[in-house]
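> have a look at this prediction, sequence included:
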Amino acid sequence: MISSLRGTVLAAVGTTVVIEVGGVGLSLHVTPQFALSLRVGAEASVRTALIVREDDLSLFGFAEADELAAFDLLRGVTGVGPKSAMGVLAAMSPVEIAQAVSLEDDAAFRKVSGIGPKTAKLIVLSLTGKLDAMATTRTIARARPSTVSDSVTIALVGLGWPERVALQATEDALAQANETEREAVPALLRLALANLGPQLAGSST
């Protein structure tokens, strides 16, 4: 199994890059974004997944470990092959994938070319619970530079509300808050709690 490689970039066009390792040029399938980030003649370190089929050996390359992890999880979903998994990663970051799964937002996956409604629902169902850590702290931290909303969501989860409800309540509070309130955890939390209304913590599904 080839899990990573380091070498000189010989070519980077579209979704294919060629990296020379020990005098051998290895062709990798990558996302367009990753290909654009590489410079011919420069050294690159790539995390890889080797897909072995009866008549083909294909290498898929990733800039970050979480992209490789998301790729492996997506491939485990019925109807999602390596190319479709790469299509999802070309359209969505691992953090966005985690957030969509957490919010049960299969529409986000339907926007990806080659992913139909049935497969989109299967992705959400299959990945539920497998990206929880990324969907909470890492999702919020990367999606928004402020740690205030992060703290509010964590507080709501701590009070017993389901994660997806807490995330939505925080988003709603952010949309309503003025600049001062967005920078203060107590103020934003009050708005989020007001949006949740009289429903009991932990009673929503």
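Thanks, I have the structure now.

> contacts, neighbours, all on C-alpha from now
Fine.

> can you pull the buried residues of the helix or strand that contains residue 154?
Here residue 154 sits within helix 148-158, counting by DSSP states H and E. Of the residues in helix 148-158, 148-154, 156-157 count as buried by neighbour count, 16 or more other Cα atoms under 10 Å.

> how about stretch 55-64?
Using 16+ other Cα under 10 Å as the test for burial, stretch 55-64 gives 58-63.

> swap in stretch 15-31?
Residues 15-20, 25-31 are the ones in stretch 15-31 that count as buried (16+ other Cα under 10 Å).

> of those, which is the nearest to residue 45?
Residue 45 lies nearest to residue 19 out of the buried residues of stretch 15-31, by Cα to Cα, at 9.4 Å.

> what's the distance between residue 99 and residue 186?
As judged by Cα to Cα, to the nearest Å, residue 99 and residue 186 stand 24 Å apart.

> so for the two, which sits in the more crowded spot?
residue 99 (24 against 14; other Cα atoms under 10 Å).

> distance between the one helix or strand the more buried one maps to and the chain's centre?
Using DSSP H and E, residue 99 falls within helix 94-102. For helix 94-102, the distance from its own C-alpha centre to the chain's C-alpha centre is 5 Å (Cα atoms, centre = their mean, to the nearest Å).

> stretch 119-139 spans what distance, first to last residue?
Taking Cα to Cα, the first and last residues of stretch 119-139 lie 23 Å apart.

> what does the host helix or strand of residue 18 contact?
Using DSSP H and E, residue 18 maps to strand 16-21. With Cα atoms under 8 Å, 6 or more residues apart in numbering as the test, strand 16-21 has contacts from 5-12, 25-30, 35, 44.

> among these, which are located in helices?
Taking DSSP state H, the ones among these that sit in helices are residue 35.

> tell me the centre residue of this structure?
The centroid of the chain falls nearest to residue 94 when counting by Cα atoms, centre = their mean (1.6 Å).

> A further structure is provided below for comparison with the first:
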Amino acid sequence: MIEFLRGKVTYIETEFIVIDVNNTGYLVYCGNPYQFQEWMDETITVYTYQHVREDAIKLFGFLSREERRLFEKLLQVSGIGPKGALAILASGKPATVVQAIEEEDEKFLVRFPGVGKKTARQIILDLKGKLPEFIAPLFQTEEENDTLSFSRESVNLDEAVEALKALGYADKEINKVMPELKKEDMTIDAYIKKALQLMLRR
């Protein structure tokens, strides 16, 4: 088992990064590879999970051990494979996912790619009450709970931004309307519609 890789991120693709460790390039699959963009060519630590099958050996990478632990828990759920678990963690907010599981918030869980109502219910059945290491931070101060609640809303906004980029809009255009979008609590589609309206006015 490879605990972590420490090296420089030299290449980023839609599903993976390449990290150079002592002149050896490791291909590491990630939920959101572009979160590593700000550390391009800098030395960082990526925590890894080695997934072994008969036909492939793959490394999955995470910014924290907490993310990796939740990934491992999700793999224990019937119907969830590495790709599905990565999609759930792509927002980079493990505590928010755990909060949704503890509150049996199926509506939140089905927002993730590949997670339907049946899978969301299975996640709750298999993991509710079984994530003690993640639950404690959820019940601290009121201010911290407000932050977690807000982070759920930001998942929708993050996905809307990715959709706008897929439509061909540049970061510069999207960043101009972000202050207005952050004032709202909307669905993904509503965020996209609002952003398009704002950009057309400019």
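That came in fine, so what should we check first? Bear in mind the structure is a predicted one, so any value in this text is a computation, not a measurement.

> give me the TM-score for this pair.
Once superposed, chain against chain, the TM-score is 0.65 (TM-score structural alignment, normalised by the length of the second structure); 146 aligned residues with a Cα RMSD of 2.3 Å.

> give the buried residues for stretch 131-151 of the first structure.
Buried positions in stretch 131-151 of the first structure, judged by neighbour count with 16+ other Cα under 10 Å: 131-132, 134-136, 138-141, 148-151.

> would you turn the residues you listed into CSV with distance to residue 191 of the first structure?
Shown next, in CSV, are those (distance: Cα to Cα, whole Å):
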residue, distance to residue 191 of the first structure
131, 28
132, 25
134, 25
135, 22
136, 20
138, 23
139, 21
140, 18
141, 20
148, 13
149, 11
150, 14
151, 14
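
> farthest pair within these?
131 and 148 (22.1 Å).

> returning to that earlier point: quick one, what contacts the residue nearest to the centre of the first structure?
Residues near residue 94 of the first structure by Cα under 8 Å, 6+ apart: 66-67, 70.

> for stretch 12-26 of the second structure, measure first residue to last.
By Cα to Cα, the extent of stretch 12-26 of the second structure from end to end equals 12 Å.

> I meant to write stretch 35-53 of the second structure there.
27 Å.

> so which residues of the second structure form helices?
In the second structure, the segments counted as helices under DSSP H are 65-75, 82-89, 94-102, 106-109, 117-127, 132-135, 142-166, 171-181, 188-201.

> make TSV from the ones you listed and add distance to residue 48 of the second structure to it.
Listed next are the helices of the second structure as TSV, based on distance: least, Cα to Cα, whole Å:
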stretch	distance to residue 48 of the second structure
helix 65-75	7
helix 82-89	12
helix 94-102	16
helix 106-109	24
helix 117-127	22
helix 132-135	19
helix 142-166	24
helix 171-181	30
helix 188-201	30
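
> what's the closest of these to residue 53 of the second structure?
Proximity to residue 53 of the second structure (Cα to Cα) singles out helix 82-89 among those, at 11.5 Å.

> and the closest one, how far out from the chain middle?
How far helix 82-89 of the second structure lies from its chain's middle: 8 Å, per Cα atoms, centre = their mean.

> if you count contacts, what does that helix end up packed against?
If you count contacts as 3 or more Cα pairs under 8 Å, 6 or more residues apart in numbering; DSSP states H and E, helix 82-89 of the second structure packs onto helix 65-75.

> same for the helix it packs on, what does it pack against?
On a contact count with 3+ Cα pairs under 8 Å, 6+ apart, helix 65-75 of the second structure meets strand 43-52, helix 82-89, helix 94-102.

> for the longest one, give me the average deviation versus the first structure.
Overlaying the first structure shows strand 43-52 of the second structure at a mean distance of 0.5 Å from the equivalent residues (mean Cα distance after the TM-score superposition for the first structure).

> what's the answer for the second one, then?
Average distance, helix 82-89 of the second structure versus aligned residues of the first structure after superposition (mean Cα distance after the TM-score superposition for the first structure): 0.3 Å.

> wait, isn't residue 6 of the second structure in contact with residue 42?
No - between residue 6 of the second structure and residue 42 there is no contact under Cα atoms under 8 Å: 10.1 Å.

> pull the longest helix from the first structure.
Longest helix of the first structure, by residue count under DSSP H: helix 163-176.

> after that one, next one along is what?
Sequence order places helix 179-182 as the next helix or strand after helix 163-176 of the first structure, per DSSP H and E.

> read off where that following helix ends up in the second structure.
Under TM-score structural alignment, the alignment places helix 179-182 of the first structure onto no residue of the second structure.

> number of nearby residues for residue 50 of the second structure?
Neighbours around residue 50 of the second structure, by other Cα under 10 Å: 14.

> quick revisit: and the helix holding residue 154 of the first structure with helix 163-176, angle?
On the basis of axes from the mean of the first three to the mean of the last three Cα atoms, to 10 degrees, helix 148-158 of the first structure is oriented at 140 degrees to helix 163-176.

> contacts for helix 148-158 of the first structure?
Contacts for helix 148-158 of the first structure (Cα under 8 Å, 6+ apart): 136-137, 140-141, 163, 166-167, 170, 174, 182-185, 188-189.

> quick one: it to chain centroid distance?
Centroid separation for helix 148-158 of the first structure versus its chain: 20 Å, with Cα atoms, centre = their mean.

> also stretch 9-18 of the second structure?
16 Å.

> likewise stretch 76-83 of the first structure?
Relative to the mean C-alpha coordinate of its chain, stretch 76-83 of the first structure is positioned 16 Å out (Cα atoms, centre = their mean).

> that one aligns to what range in the second structure?
With TM-score structural alignment as the criterion, stretch 76-83 of the first structure aligns to 76-83.
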